[in-house]
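A.B. asks: The following block contains a protein sequence and its predicted model.
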Amino acid sequence: MAQTAPQSFGIDFGGTGIKGAPVDLEAGDFAAERVRIRTPAPSTPERVAAVFVELLHQFPDCTGAVGVTVPGVVRHGVVRSAANIDKAWIGTDTDRLFTRATGREVHVVNDADGAGLAEVRYGAAKGRSGLVIVTTLGTGIGSAMVYDGVLVPNSELGHLEVEGQDAESRAANSAREREELSWADWAARLTTYYRTLERLFSPELFVVGGGVSKSAAEFLPLVDIDTEIIPAALLNKAGVVGAALYASEGGG
């Protein structure tokens, strides 16, 4: 009987929670129920690594590579920014640290990049060629650029200057909530943002993720741009699935 290929394990690390599950890479879905553990405080890499070890111990049959999403720029396994996590992450070779801590091959990827990979391989952008830009609208604006299935990492398009301001300070979902904007008023800001991306990159498709994408019908039809723009499909699964996919392909 042929052996089943080992599953990869995905971990989505955020400021409040650390979520992990083994991933069926054929289906692009969890192979077992996801487990969530509260992010420790302070959330230093060493303390987070201990949580990863705890997570993996709960899934002893999952022996494949481990992928981890991090809310920061990641180059060759080293975290280069830490907007919403402990500053101790900056300059840390997290691939090496987590590999040593867990005894498993671990690859770390920016959180938006992981979600973008998942949406292109399994979700809303499956089968689409050319340049796909995935944006996550939340506290900030995360972004992933994927060209013919290949990730262009660390795009950080939420930090583009638009009308003299950091784009995410005006167009993130947090700005909508903070300023109590109507869907129409927020959509006008998103129109300005996505038109800027259109001029710079001429993508084939925009995919909009983040928790607010569940309300896409309220605002996406009001975004007035030429490029096709659609809601993400994987929602809160995208980070875990994308992390596992990234690790299964050897990282970046």
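C.D. replies: Now that the structure is in, tell me what you want to look at. Because the structure is a prediction, the values reported are computed rather than measured.
A.B. asks: contacts and neighbour counts: CA atoms only from here.
C.D. replies: Noted.
A.B. asks: could you say what helices and strands the longest helix anywhere in the chain packs with?
C.D. replies: Assignment by DSSP state H gives helix 183-201 as the longest helix of the chain. Here helix 183-201 touches strand 161-162, helix 167-171, helix 216-219, going by 3 or more Cα pairs under 8 Å, 6 or more residues apart in numbering; DSSP states H and E.
A.B. asks: Quick one: distance of it to the chain centre.
C.D. replies: 21 Å (Cα atoms, centre = their mean, to the nearest Å).
A.B. asks: what's the next secondary structure element after it?
C.D. replies: The C-terminal neighbour of helix 183-201 among helices and strands, as given by DSSP states H and E, is strand 205-209.
A.B. asks: Not counting that following strand itself, show me its contacts.
C.D. replies: 124-125, 131-137, 227-232, 235 (Cα atoms under 8 Å, 6 or more residues apart in numbering).
A.B. asks: Count the neighbours of Y246 for me.
C.D. replies: For Y246, the count of nearby residues is 28 (other Cα atoms under 10 Å).
A.B. asks: OK, contacts around the closest residue to it other than its chain neighbours?
C.D. replies: Computed as Cα to Cα, 6 or more residues apart in numbering, the closest residue to Y246 that is not its neighbour in sequence is G67, at 6.3 Å. By Cα under 8 Å, 6+ apart, G67 lies in contact with 8-11, 106-109, 240, 243-248.
A.B. asks: let's bring in a second one:
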Amino acid sequence: MKVFGVDIGGSGIKGAPVDLERGDLADERYKVLTPQPSTPDAVADCVQQVVEHFGWSGPVGATYPGVVTDGVTRTAANVDKAWVDRNAAALLAGRLGGGTGGCPVTVLNDADAAGLAEMHFGAGKGRRGTVIVLTFGTGIGSAVFSDGALVPNTELGHLELHGHDAEKRASTKVKDDEDLSWQQWAHRVQKYLAHVEMLFTPQLFVIGGGVSRKAAKFLPLIEGIRAEIVPAQLQNNAGIVGAAMAARAASRDGAAAPAGAGASAGPVSTGPAAETDAATSQVGWPADP
């Protein structure tokens, strides 16, 4: 089964049809730059461009870099403040379907989407205990799983680190903006991981975002963390795949736009029970085909 996924980021908006049998893109992704200012209407124009590039008509899953509840975006750290309390699901569905409902849209937090994909298809598959997926990019996103259940909208990139939001110290954007060496940046990431580990005691950290392609350059430099640390297997496509998964689940549940795969409804299970009864889940975990 193919479903369309769009990943809205602070610097780029990318999407593609996703083969949910394999957990991989069914076509080469199409990417445009995030408009500046990144107002809801301007971003919606870009999402429309990405979706129409493929001539897609059907359910669409879209990520958003912030808190999402019931289709409404509640925060706006790395996009225009006009997104706060905006019904993003309705905005995008109206734009893509022309008001006909041809493209029902499901919206969820970007890191939650990446986490769902990694837990089902990637580095977290089959892992129990506490798993934390962290996405490094314009900011730092987080997805926290406890025995396969997602705790949505954790936004751990906003934990304080040396008097600043952690993402203002340790995101890959900061690495580039400050021209940090891999050693310098890894030291900051290490401090951040140590803080998160102190709070959650995870068994596994999965490091995602585009920088995961270069894991060999920085992961060996991170020391003193008890949890296992691995790069994301789906790398920078995880958000697209997770968005498509959420859209499929919403379609099966008969909900057109349930806000980030029901991000506010409760935990998302990725364990055995989810695999047998996920189609009835209110939180958007897709059942295996």
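C.D. replies: All right, it came through fine. Source: prediction; values computed, not measured.
A.B. asks: Just the ones of the contacts of G67 of structure 1 in strands?
C.D. replies: The strands, defined by DSSP state E, take in 8-11, 106-109 from the contacts of G67 of structure 1.
A.B. asks: Adding neighbour count, write those residues out as TSV.
C.D. replies: Below are those laid out as TSV (neighbours: other Cα atoms under 10 Å):
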residue	neighbour count
S8	25
F9	31
G10	34
I11	28
V106	29
H107	27
V108	29
V109	33
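A.B. asks: Which pair in these has the greatest spatial separation?
C.D. replies: S8 and V109 (14.4 Å; Cα to Cα).
A.B. asks: So what does S8 of structure 1 match up with in structure 2?
C.D. replies: In structure 2, S8 of structure 1 lines up with V3, judged by TM-score structural alignment.
A.B. asks: Enumerate every residue touching that match.
C.D. replies: When contacts are counted by Cα under 8 Å, 6+ apart, V3 of structure 2 touches 17-20, 58-61, 244-245, 247-248.
A.B. asks: Show the buried residues in these.
C.D. replies: When the contacts of V3 of structure 2 are checked for burial by 16 or more other Cα atoms under 10 Å, the buried set is 17-20, 58-61, 244-245, 247-248.
A.B. asks: A273 of structure 2: which of those is nearest?
C.D. replies: For the buried ones among the contacts of V3 of structure 2, the nearest to A273 of structure 2 is M245 (17.0 Å; Cα to Cα).
A.B. asks: separation between the closest one and I225 of structure 2?
C.D. replies: Going from M245 of structure 2 to I225 of structure 2 by Cα to Cα, to the nearest Å gives 32 Å.
A.B. asks: Let me know the closest of the contacts of G67 of structure 1 to Y147 of structure 1.
C.D. replies: Looking across the contacts of G67 of structure 1 and measuring by Cα to Cα, the closest to Y147 of structure 1 is Y246, at 15.3 Å.
A.B. asks: Which residues are in contact with the closest one?
C.D. replies: When the contact criterion is Cα under 8 Å, 6+ apart, the partners of Y246 of structure 1 are 67, 107, 109, 114, 117, 252.
A.B. asks: Mind picking the two most distant members of those?
C.D. replies: Most distant of those, by Cα to Cα, are H107 and L117, 14.2 Å apart.
A.B. asks: hang on, the earlier thing: including distance to S38 of structure 2, could the contacts of V3 of structure 2 go into CSV?
C.D. replies: Shown next, in CSV, are the contacts of V3 of structure 2 (distance: Cα to Cα, whole Å):
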residue, distance to S38 of structure 2
P17, 24
V18, 26
D19, 29
L20, 30
G58, 25
P59, 24
V60, 20
G61, 19
A244, 23
M245, 25
A247, 24
R248, 27
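A.B. asks: Can you tell me which of the residues you listed end up in helices?
C.D. replies: Per DSSP H, the contacts of V3 of structure 2 map to helices at 244-245, 247-248.
A.B. asks: which one of the contacts of V3 of structure 2 is nearest D80 of structure 2?
C.D. replies: G61 (20.7 Å).
A.B. asks: Which residue in structure 1 aligns with that closest one?
C.D. replies: Matched to structure 1 by TM-score structural alignment, G61 of structure 2 sits across from G67.
A.B. asks: what's the closest of the contacts of G67 of structure 1 to G17 of structure 1?
C.D. replies: I11 (10.3 Å).
A.B. asks: picking that back up, put the buried members of the contacts of strand 205-209 of structure 1 into a ChimeraX selection.
C.D. replies: Buried residues among those (16+ other Cα under 10 Å), as a ChimeraX selection:
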select :124,125,131,132,133,134,135,136,137,229,230,231,232,235
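A.B. asks: of the contacts of strand 205-209 of structure 1, closest to L56 of structure 1?
C.D. replies: L235 (23.0 Å).
A.B. asks: residue boundaries of the helices in the stretch 51-200 of structure 1?
C.D. replies: 94-102, 111-121, 167-171, 173-178, 183-201 (DSSP state H, counting those that start in this stretch).
A.B. asks: Can you check which part of structure 2 the longest one sits on?
C.D. replies: Helix 183-201 of structure 1 corresponds to residues 182-200 of structure 2 when matched by TM-score structural alignment.
A.B. asks: what's the mean distance for the matching stretch versus structure 1?
C.D. replies: After superposition onto structure 1, stretch 182-200 of structure 2 sits on average 1.8 Å from its aligned residues (mean Cα distance after the TM-score superposition for structure 1).
A.B. asks: Quick one: residues in contact with that stretch.
C.D. replies: 130, 156, 161, 166, 169-170, 175, 217-219, 221-225, 227.
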